[in-house]
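Visitor: With the sequence up front, the predicted model follows.
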Amino acid sequence: MESKKYALITVSNRKGLAKFARKLRELDFEIIASKNTAKFLKNHRINSTDVKEITGYEPIMGKHGIKLIHPKIFGAILADPKIKSHRKDMKKHKINPFSLVVCNFYPFEKTISKNRFKHETAIYNLDIGGPAIVRCAAKNYKNVSIIVDPSDYQLVLDCLENFEEIPLKIIKIR
């Protein structure tokens, strides 16, 4: 395990993501990204690691199926390096803890707000992993900051540049 900073990024709304991720890399974050997010970052010449390199698994159950629900990902979100048993598990399973999770969901509400939406399209846009990841990060809020809204990117970057972390006070009010 290293003392490097790790960010998990899995987003549907990519507004402002290239600029944000580029700055995270400048701040020495290693970015782990879901398949399509990693592809987006690669297209913008931003280095990231596809989550499958961490888990050893390709996404299953279709395009919007299971990509991130895996013990190595959830372990990296829940990990508290101050707890001995966590350090032991992190070492055993080669898990580097995330200090930042960037996640927004598929546009389910937008999909069903259309007059004549298709049931299949609505189901397709019903996010499973995203909400689970956000809940997991919320459970470990003292060690992991969560961003669900692209409008918070600049605030987070300002905190990281000025304080090298996101103060708990900011995390609580957002």
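Guide: Received it, and whenever you're ready, just let me know what you need.

Visitor: going forward, measure contacts between C-alpha atoms and count neighbours the same way
Guide: Will do.

Visitor: Buried residues, the helix or strand harbouring residue 172. List them.
Guide: Per DSSP states H and E, residue 172 falls inside helix 168-173. Buried positions in helix 168-173, judged by neighbour count with 16 or more other Cα atoms under 10 Å: residue 171.

Visitor: Secondary structure element for the closest residue to residue 147 other than its chain neighbours, which one?
Guide: Take residue 147 and drop its neighbours on the chain: the residue closest to it by Cα to Cα, 6 or more residues apart in numbering is residue 102, 4.7 Å away. Using DSSP H and E, residue 102 sits in strand 100-103.

Visitor: Which strands and helices lie in contact with the helix or strand just after that strand?
Guide: Note on strand 100-103: by DSSP H and E, the next helix or strand toward the C-terminus is helix 108-112. Judged by 3 or more Cα pairs under 8 Å, 6 or more residues apart in numbering; DSSP states H and E, the packing partners of helix 108-112 are helix 119-124.

Visitor: try this one next to it:
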Amino acid sequence: MKIRYNKRNNAANKNRNRYWLIASIIVIIACSYFGIFHSHRYFGFDLNLWVVLAGGLALYVPYYIWLENNSKWDKLRTLLYYLFIGGPIIYPVIILHRYYVEKQLSDHGVTTSGIVTELYIKRGKSSRTPYAIFTYELNGKVWTQEVINKDYSLLSGDTLQLLCSEEDPEIFEVIK
């Protein structure tokens, strides 16, 4: 039985692959944007986890289009693909996020004080991390943030000295 080559199906597959590739590039760009400019907005790793998962899935689409063939070297090639393609994307996002936060604090930083309102402990499988929730006022609005309570040094009602960005008040640094 002969299998006939169908040019129409091949062109449709190429178009579909092109659309998936464009969609994955858009998702990678969006994840990079959120990683640089918005990952500081939520303490913890909820947003960052979703950004990494979406970016990782978006990275898999070009891999699947270009490299997938289910050979015995597929796992090694997948690892190398993520190291040499995903790594060079993730590293600059982390560096640019740090630069963005530092630039906001140096250019638009103002000092303010915050009051510790609540203390709690997050328990993991083999860890316990103490946190302190505090509020502060900036630009006529009250903001709530949390920090790790190292050595249980903060108590409810304590006052914290903060350096906050006027343009993005959720960027802060505890001065003490």
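Guide: Thanks, I have it. Since we're looking at a predicted model, the values are computed, not measured.

Visitor: TM between them?
Guide: After superposition, the two chains reach a TM-score of 0.26 (TM-score structural alignment, normalised by the length of the first structure), with 76 aligned residues with a Cα RMSD of 5.2 Å.

Visitor: What is the burial count for the nearest residue to residue 139 of the first structure once chain neighbours are set aside?
Guide: Spatially, and ignoring its direct neighbours in sequence, residue 139 of the first structure is nearest to residue 78 (7.3 Å; Cα to Cα, 6+ apart). Around residue 78 of the first structure there are 23 other residues, counting by other Cα atoms under 10 Å.

Visitor: where exactly do the strands run in the first structure?
Guide: In the first structure, the strands defined using DSSP state E lie at 5-10, 29-33, 49-50, 100-103, 145-147.

Visitor: For the longest helix along the second structure, buried residues please.
Guide: Longest helix of the second structure, by residue count under DSSP state H: helix 7-37. Neighbour counts over helix 7-37 of the second structure (16+ other Cα under 10 Å) mark 17, 20-21, 24-25, 27-28, 31-36 as buried.

Visitor: re the thing from before, who are the packing partners of the strand holding residue 102 of the first structure?
Guide: strand 5-10, helix 129-139, strand 145-147.

Visitor: Mind putting those into JSON lines with mean neighbour count?
Guide: Below are those laid out as JSON lines (neighbours: other Cα atoms under 10 Å):
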{"stretch": "strand 5-10", "mean neighbour count": "23"}
{"stretch": "helix 129-139", "mean neighbour count": "18"}
{"stretch": "strand 145-147", "mean neighbour count": "23"}
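
Visitor: will you turn these into CSV that also has distance to residue 158 of the first structure?
Guide: As requested, these are exported to CSV (distance: least, Cα to Cα, whole Å):
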stretch, distance to residue 158 of the first structure
strand 5-10, 16
helix 129-139, 21
strand 145-147, 14
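
Visitor: And the ones you listed: which comes nearest residue 87 of the first structure?
Guide: strand 5-10 (15.8 Å; Cα to Cα).

Visitor: elements contacting that closest one?
Guide: Partner elements for strand 5-10 of the first structure (3+ Cα pairs under 8 Å, 6+ apart): strand 29-33, strand 100-103.

Visitor: Any chance of these in a markdown table with mean neighbour count and distance to residue 131 of the first structure as columns?
Guide: Supplementary listing: these in a markdown table, determined by neighbours: other Cα atoms under 10 Å; distance: least, Cα to Cα, whole Å:
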| stretch | mean neighbour count | distance to residue 131 of the first structure |
| --- | --- | --- |
| strand 29-33 | 23 | 16 |
| strand 100-103 | 23 | 9 |
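
Visitor: Those strands: which one's closest to residue 71 of the first structure?
Guide: strand 29-33 (14.8 Å).

Visitor: now the closest one against strand 5-10, angle please.
Guide: 30 degrees (axes from the mean of the first three to the mean of the last three Cα atoms, to 10 degrees).

Visitor: Please verify my assumption that residue 146 of the second structure contacts residue 130.
Guide: No. With contact defined as Cα atoms under 8 Å, residue 146 of the second structure does not reach residue 130; the gap is 10.3 Å.

Visitor: Next up, the contacts around residue 27 of the second structure.
Guide: 54-55, 58 (Cα atoms under 8 Å, 6 or more residues apart in numbering).

Visitor: Next one: it from residue 61 of the second structure, what distance?
Guide: Distance of residue 27 of the second structure to residue 61 of the second structure, given as Cα to Cα, to the nearest Å: 11 Å.
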